[in-house]
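1. Quick check, what structure comes out for this input:
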Amino acid sequence: MDDQTRKIPSHEVTYARLRDMILFGHLLPGQPVTIQGLIRDLEAGMTPVREAIRRLTAEGALLPQGNRRVAVPQLTPALLDQLAFVRLTVEPKLAELAGAHLTPSLIDRLEAIDDGVDRAIRGGSVPDYLASNHAFHFALYEASEAPILVDIARGLWLRFGPSLRVVCARYGAAALPDRHEEALAAMRAGDRAALARAIENDIQQGIDQIRQAQAEGGV
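-> Okay, the predicted model is just below:
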């Protein structure tokens, strides 16, 4: 049996589902949820859910709350400063590295993903925006051939995503971060430095929105 036909273990499926619930803001920061509720929502058994919680707690994406409850951590201004520093260091570098490996077919794929981002913004769909935006960034980053940096970026998004969901819902579709056209233009021009700057600007826009919401008491 090859890798494509081998069944994915149930604990990995449960982990991926819970990770996506956190990443795309289905669990609100600071709102406790019961383990029993997660078992129901994930349609999984106690053991794989507990294992997923253990792994995501170790990754900083969940906090134990006692009484068989967990919660997504709230993003404080101090934590946001740290996340901003690392994201603005790691992710533009990933984009620059990816620029050396871009192919016409990958650029076409990224353009198609960005069409989904644009449709989500026009339609005011925050869930579709978050999923398409994530797909765009990581389709690009995975071309970097820098797996350690990609893993770091994935962990950063787990901590950042829930608060971005709150901010997107607060300010509406017109304010959703999207500097992808600048990035695509740089890709087509073969300008790796411009690609890194475009991704940096895209990330900074989201950070600034969360900072504004924190100042207004909205996160």
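
2. Please make it C-alpha for all contacts and neighbour counts, starting now.
-> Will do.

3. Now the most centrally placed residue in the chain: which helix or strand?
-> Nearest to the geometric centre of the chain sits Trp157, at 3.9 Å (C-alpha atoms, centre = their mean). Element membership of Trp157, judged by DSSP states H and E, is helix 147-171.

4. Other residues contacting that helix?
-> 19, 22-29, 59-61, 72-75, 83, 87, 90-91, 94, 126-127, 130, 138, 141-142, 175-176, 206, 209-210, 213, 218-219 (C-alpha atoms under 8 Å, 6 or more residues apart in numbering).

5. for stretch 191-205, same thing?
-> 84, 87-88, 91-97, 99-100, 177-180, 182-184, 186-187.

6. For stretch 86-102, buried residues please.
-> Using 16 or more other C-alpha atoms under 10 Å as the test for burial, stretch 86-102 gives 87-88, 90-99, 102.

7. Let me see the contact set for the residue nearest to Leu38 when sequence neighbours are not counted.
-> Distances taken as C-alpha to C-alpha, 6 or more residues apart in numbering put Val49 closest to Leu38, at 7.3 Å, once the chain neighbours are dropped. If a contact means C-alpha under 8 Å, 6+ apart, then Val49 has His11, Thr14, Tyr15, Ile35, Leu38, Ile39 as its contacts.

8. Counting neighbours, what do you get for the third one?
-> Using other C-alpha atoms under 10 Å, the number of residues around Tyr15 comes to 21.

9. Which other helices and strands does the helix or strand hosting it contact?
-> Following DSSP H and E, one finds Tyr15 within helix 10-23. Applying 3 or more C-alpha pairs under 8 Å, 6 or more residues apart in numbering; DSSP states H and E, one finds that helix 10-23 contacts helix 35-42, helix 46-58, helix 147-171.

10. switch the cut-off to 10 Å
-> helix 35-42, helix 46-58, helix 126-141, helix 147-171 (3 or more C-alpha pairs under 10 Å, 6 or more residues apart in numbering; DSSP states H and E).

11. Using JSON lines, lay out these together with distance to Leu110.
-> Formatted as JSON lines, the helices and strands packed on helix 10-23 follow (distance: least, C-alpha to C-alpha, whole Å):
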{"stretch": "helix 35-42", "distance to Leu110": "30"}
{"stretch": "helix 46-58", "distance to Leu110": "29"}
{"stretch": "helix 126-141", "distance to Leu110": "6"}
{"stretch": "helix 147-171", "distance to Leu110": "17"}
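
12. one more to put side by side:
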Amino acid sequence: MEAIGLVSLGRLPMESMKQWVYRNLRLAIMTGRFPPGLPVTIQGIAEMLDVSAMPVREALHRLVADGALQHLDNRRVRVPDVDPEKFDEIIAARIALETVAAERALPLIDPVRIVLLQNIDAEIDAAYRAGNIEQAIEANFAFHRCLYEVRSSVVLLPLIETVWLRLGPLMRAAAENLGESYRFDRHAPVFAAIAAKDGAALKAAIAADIEEGAGHLGYQRCLDAKSRQLAARK
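-> Now for the predicted structure:
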């Protein structure tokens, strides 16, 4: 199995081994540490996390059910690749869910929450400057989670995170060659809308952040991959 930069999270109190393995793998997929098309073996993951095969098998089954992985055979799964049409659907789902979550959260965003968001935004910039794409993706998801969780943690946030799972591997591949346009601070309009308590502006800022950032990069990556596949058939 290809080497993966799997970061081992600390085990939480009362957390079972299978929950811990699932949480580690979920974060790794969401932040693009598993590239699209990569076959993943139970034994390979077990060795990386220094655990037995059983909790890995159960975690992988859960991730297949989440749509983050797909079965190849009894011993292997892989991160699915995404075609342009499916990618469009993922982006549309992000925009639909996250604009609602942001609008619902706005009345509850206080100065403390704004400082938290500003700190995470600074972490995103620092990660991109350091060339740490996985950390930048993780911090970007943390920014959006920090914004929505004040009111949308029961139903909307789990749905949003399921969509992120399908997007993370693609974003890691797409973001390897970031252009200057993507380095523009796309969260500045979000902060402006929050300061103005303007729900419509916040929804527009979140939609633009998703569509012009993740949407543009990921869709271009899908087109490039499809072009390579067509060229290989000739």
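
13. What residue in the second structure is paired with the residue nearest to Leu38 of the first structure?
-> By TM-score structural alignment, Val49 of the first structure lines up with Val56 in the second structure.

14. Report the separation between its match and Pro111 of the second structure.
-> 41 Å (C-alpha to C-alpha, to the nearest Å).

15. hang on, the earlier thing: buried ones among the contacts of helix 147-171 of the first structure?
-> In these, the ones that pass as buried (16+ other C-alpha under 10 Å) are 19, 22-25, 27-29, 61, 72-75, 83, 87, 90-91, 94, 126-127, 130, 138, 141-142, 176, 206, 209-210, 213, 219.

16. any idea what Ala16 of the first structure aligns with in the second structure?
-> Checking TM-score structural alignment: Ala16 of the first structure goes with Arg23.

17. Please apply the same query to Asp108 of the first structure.
-> Using TM-score structural alignment, Asp108 of the first structure pairs with Val115 in the second structure.

18. Check the mean deviation of the strand or helix carrying its match from the first structure.
-> Per DSSP H and E, Val115 of the second structure falls inside helix 111-129. For helix 111-129 of the second structure, the mean deviation from the first structure after alignment is 0.9 Å (mean C-alpha distance after the TM-score superposition for the first structure).

19. The first structure: matching residues for the longest helix seen in the second structure?
-> Counting residues, the longest helix in the second structure under DSSP state H turns out to be helix 84-105. Mapping helix 84-105 of the second structure onto the first structure (TM-score structural alignment) gives residues 77-98.

20. go on, stretch 190-204 of the second structure?
-> The aligned range for stretch 190-204 of the second structure is 183-197, by TM-score structural alignment.

21. Can you tell me the closest non-neighbouring residue to the aligned partner of Val150 of the second structure in the first structure?
-> Residue pairing (TM-score structural alignment): Val150 of the second structure is matched to Ala143 of the first structure. Leaving aside its sequence neighbours, Ala143 of the first structure sits nearest to Ala98 (C-alpha to C-alpha, 6+ apart; 4.8 Å).

22. Who are the contact partners of Ile39 of the first structure?
-> Shown in contact with Ile39 of the first structure (C-alpha atoms under 10 Å, 6 or more residues apart in numbering): Thr14, Gly45, Met46, Thr47, Pro48, Val49, Arg50.

23. Please determine how far it is located from Pro48 of the first structure.
-> Distance from Ile39 of the first structure to Pro48 of the first structure, by C-alpha to C-alpha: 9 Å.

24. what's the overlap in contacts for these two?
-> Thr14.

25. Hmm, Ile90 of the second structure is touching Glu98, no?
-> No - checked against C-alpha atoms under 10 Å, the pair Ile90 of the second structure and Glu98 is beyond contact range at 12.0 Å.

26. Hmm, Pro32 and Pro64 of the first structure touching each other?
-> Yes - using C-alpha under 10 Å, Pro64 of the first structure makes contact with Pro32 at a distance of 8.9 Å.

27. what's the overlap in contacts for these two?
-> By C-alpha under 10 Å, 6+ apart, the residues touching both Pro64 of the first structure and Pro32 are Val70, Ala71, Val72, Pro73.

28. and the first one, which of the three is it?
-> Just to be clear, that refers to Val70 of the first structure. Of the three states, Val70 of the first structure takes strand under DSSP: H, G, I helix; E, B strand; the rest coil.

29. Contact partners for it?
-> Per C-alpha under 10 Å, 6+ apart, neighbours of Val70 of the first structure: Gly30, Gln31, Pro32, Val33, Thr34, Ile35, Leu38, Ile53, Thr57, Leu62, Leu63, Pro64.

30. Make sure Val82 of the second structure is indeed in a helix.
-> No - Val82 of the second structure is assigned coil when assessed by three-state DSSP, not a helix.

31. Now it. Nearest residue, chain neighbours left out?
-> Cys222 (6.8 Å).

32. same check, this time on Glu111 of the first structure
-> Nearest to Glu111 of the first structure is Leu184, by C-alpha to C-alpha, 6+ apart, at 7.2 Å.

33. Run through who's touching the host helix or strand of the one you found.
-> Here Leu184 of the first structure, judged by DSSP H and E, is contained in helix 180-189. Around helix 180-189 of the first structure, the neighbours that count as contacts under C-alpha under 10 Å, 6+ apart are 95-96, 98-100, 102-104, 107-108, 110-111, 114-115, 117-118, 133, 136-137, 190-202.
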